[in-house]
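> Sequence isn't available, so here's the structure alone:
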């Protein structure tokens, strides 16, 4: 009787497969103990094979962090381009960001804690810091596009859409910054979120 699945190493090694394995290793061991050797072992290959795709442990961590962060931005893009009034899209985008962060924290707490720990170590112009900064720029860029479209529609008003986007993003940090994750399960968190978004939208009315 043929085996139900092939060994991991029997299929072509790709960056995507390496990143998937890296997530599992980080989930299992955490950022302090996980090594490239652990990733290679999970894939059934030598660590040299992993290094052919990612030059260093730091490069691998940057790539897997970017992959994790990009999932959120990609999910939110459909809200930015939706055929709906800008105020509605702005509310939906903020709600979507909050929901995505809560899913990550609730559905995969080990990996969420791992990435939060990695991000807390930012500093010194590291590659990981650049990855996070690009992610934040992607998110505020999406907000800027929504506000710009609202200005064109006459449903939103702001002298500087990019500055308004930065302000909205900062004002809602409680609902997307991982440091606030312990608060996301509080019974009154939804009411607090709605009250804040209502206030922001009133401030952006023409």
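Yes, it's here. The model shown is predicted, which means the values in this text are computed figures rather than measured ones.
> hey, let's count contacts and neighbours off CA atoms from now on
Noted.
> just checking, what packs against the lengthiest helix in the chain?
Ordering each helix of the chain by length in residues (DSSP state H) puts helix 127-153 first. With contacts taken as 3 or more Cα pairs under 8 Å, 6 or more residues apart in numbering; DSSP states H and E, helix 127-153 sits against helix 57-80, helix 86-107, helix 109-120, helix 161-171.
> could you redo the last one with a cut-off of 6 Å?
Counting by 3 or more Cα pairs under 6 Å, 6 or more residues apart in numbering; DSSP states H and E, the packing neighbours recorded for helix 127-153 are helix 161-171.
> The helix it packs on to helix 127-153, inter-axis angle?
Angle, helix 161-171 to helix 127-153, by axes from the mean of the first three to the mean of the last three Cα atoms, to 10 degrees: 120 degrees.
> rewinding a little: in the longest helix of the chain, which residues are buried?
Judged by neighbour count using 16 or more other Cα atoms under 10 Å, the buried positions of helix 127-153 are 127-129, 131-132, 135-136, 138-151.
> count of neighbours near residue 171?
The number of residues packed near residue 171 is 13, by other Cα atoms under 10 Å.
> Oops, could you answer that again for residue 25 instead?
22.
> Distance of the most centrally placed residue in the chain relative to residue 160?
By Cα atoms, centre = their mean, the chain has its centre lying nearest to residue 69, at 2.7 Å. As judged by Cα to Cα, to the nearest Å, residue 69 and residue 160 stand 27 Å apart.
> And for residue 97?
Distance from residue 97 to residue 160, by Cα to Cα: 23 Å.
> neighbour-wise, which of these two wins?
residue 97 (18 against 11).
> How about the more buried one: what's its closest non-neighbour residue?
On the basis of Cα to Cα, 6 or more residues apart in numbering, the spatially nearest residue to residue 97 that is not a chain neighbour turns out to be residue 176, at 6.7 Å.
> wait, isn't that neighbour in contact with residue 98?
Yes: contact status for residue 176 versus residue 98: in contact at 5.5 Å, counting by Cα atoms under 6 Å.
> anything in contact with each of these two?
Counting by Cα atoms under 6 Å, 6 or more residues apart in numbering, residue 176 and residue 98 have no common neighbour.
> Check the gap between the closest residue to residue 45 other than its chain neighbours and residue 41 for me.
Spatially, and ignoring its direct neighbours in sequence, residue 45 is nearest to residue 9 (6.2 Å; Cα to Cα, 6+ apart). Using Cα to Cα, one obtains 10 Å as the distance from residue 9 to residue 41.
> also this one, for the comparison:
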């Protein structure tokens, strides 16, 4: 890092991702992050009080990218059923890209996700809230039936029903020859269940 470049939390998180990708979660240290940045490890600790806090922040940053990438499907014009299909398809594509495009980083984040279950629960809550907004729009449009309980419960059911296509525990299935057909069948079933 150039001496004139300001050390920010964002820059530290970028460096931490690089270190995690290179060494993995078991071997990566705050000293390694500081070395990449050209600063003392004390400088890193001024932004993140503990190694656990740094790992939690990098996990949250990684998961936040998914939420941001899916937001356009929530806000887009068009019918709610098409937006929901687009949202679910985009989520599946994002997860497949992460699993296939950078398997080392995906494996690293699987470890970090296991350590930071509160971060994961918040992430899932954000995703479910996005689905709920689409389902609520669909009800207002007359495309989806009124929920049995509430929009959040219905959204959670949709999220859970499509688990095979976004939970990294199923990543090995995502490259099988029949996965696209299985995904289409679940989407079709979900849409039929939601219809008014």
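Now that the structure is in, tell me what you want to look at. What you see is a predicted model; the values in this text were computed from it and never measured.
> and residue 20 of structure 1, how far is that from residue 194 of structure 1?
Distance from residue 20 of structure 1 to residue 194 of structure 1, by Cα to Cα: 36 Å.
> typo on my end, it should be residue 61 of structure 1
From residue 61 of structure 1 across to residue 194 of structure 1, the span is 35 Å (Cα to Cα).
> what do we get in structure 1 for residue 131 of structure 2?
Taking TM-score structural alignment, the alignment pairs residue 131 of structure 2 with residue 143 from structure 1.
> these two touch, right, its match and residue 166?
No: using Cα under 6 Å, residue 143 of structure 1 is not in contact with residue 166, being 8.2 Å away.
> tally of neighbours for the nearest residue to residue 47 of structure 2 once chain neighbours are set aside?
Among residues not flanking residue 47 of structure 2 along the chain, residue 9 sits closest, at 6.1 Å (Cα to Cα, 6+ apart). Residues lying near residue 9 of structure 2 (other Cα under 10 Å) number 15.
> Map residue 9 of structure 2 onto structure 1.
By TM-score structural alignment, residue 9 of structure 2 lines up with residue 15.
> can you check residue 175 of structure 2 too?
Match for residue 175 of structure 2 (TM-score structural alignment): residue 185.
> where's the aligned partner of residue 76 of structure 2 in structure 1 relative to residue 192 of structure 1, distance?
The pairwise alignment with structure 1 assigns residue 76 of structure 2 to residue 82, based on TM-score structural alignment. Distance, residue 82 of structure 1 to residue 192 of structure 1, by Cα to Cα: 26 Å.
> repeat for residue 135 of structure 1
25 Å.
> quick one: contacts for the closest residue to the match of residue 131 of structure 2 other than its chain neighbours?
Leaving aside its sequence neighbours, residue 143 of structure 1 sits nearest to residue 165 (Cα to Cα, 6+ apart; 5.4 Å). Residues near residue 165 of structure 1 by Cα under 6 Å, 6+ apart: 140, 143-144.
> Could you provide those in JSON lines, with additional columns for distance to residue 45 of structure 1?
Formatted as JSON lines, the contacts of residue 165 of structure 1 follow (distance: Cα to Cα, whole Å):
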{"residue": "140", "distance to residue 45 of structure 1": "40"}
{"residue": "143", "distance to residue 45 of structure 1": "43"}
{"residue": "144", "distance to residue 45 of structure 1": "44"}
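> Now check structure 2 for the residue matching the residue nearest to residue 97 of structure 1.
Checking TM-score structural alignment: residue 176 of structure 1 goes with residue 166.
> so its match sits right up against residue 92, yeah?
Yes: using Cα under 6 Å, residue 166 of structure 2 is in contact with residue 92, at 5.5 Å.
> quick revisit: would you agree the residue nearest to residue 45 of structure 1 is in contact with residue 46?
No: using Cα under 6 Å, residue 9 of structure 1 makes no contact with residue 46, being 9.9 Å away.
> Which part of structure 1 matches stretch 31-38 of structure 2?
Using TM-score structural alignment, stretch 31-38 of structure 2 pairs with 37-44 in structure 1.
> whoops, I mixed them up, stretch 53-66 of structure 2
The alignment of stretch 53-66 of structure 2 onto structure 1 (TM-score structural alignment) covers residues 59-72.
> Could you pull up the average distance between the matching stretch and structure 2 after superposition?
When structure 2 is superposed, stretch 59-72 of structure 1 averages 0.4 Å from its matched positions, counting by mean Cα distance after the TM-score superposition for structure 1.
> picking that back up, could you check the distance from the residue nearest to the centre of structure 1 over to residue 190 of structure 1?
23 Å.
> Next up, the contacts around residue 132 of structure 2.
Contacts for residue 132 of structure 2 (Cα under 6 Å, 6+ apart) come out as 151-152, 155.
> Redo the residues you listed as CSV? Include distance to residue 23 of structure 2.
Formatted as CSV, the contacts of residue 132 of structure 2 follow (distance: Cα to Cα, whole Å):
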residue, distance to residue 23 of structure 2
151, 43
152, 40
155, 38
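> in what helix or strand does residue 180 of structure 2 lie?
Residue 180 of structure 2 is part of helix 179-194, with elements assigned from DSSP states H and E.
> Now do the buried residues in that helix.
Buried residues in helix 179-194 of structure 2 (16+ other Cα under 10 Å): 183, 186-187, 190-191, 194.
> what's the counterpart of residue 161 of structure 1 in structure 2 in contact with, if anything?
Per TM-score structural alignment, the equivalent position to residue 161 of structure 1 in structure 2 is residue 151. Counting by Cα under 6 Å, 6+ apart, residue 151 of structure 2 touches residue 132.
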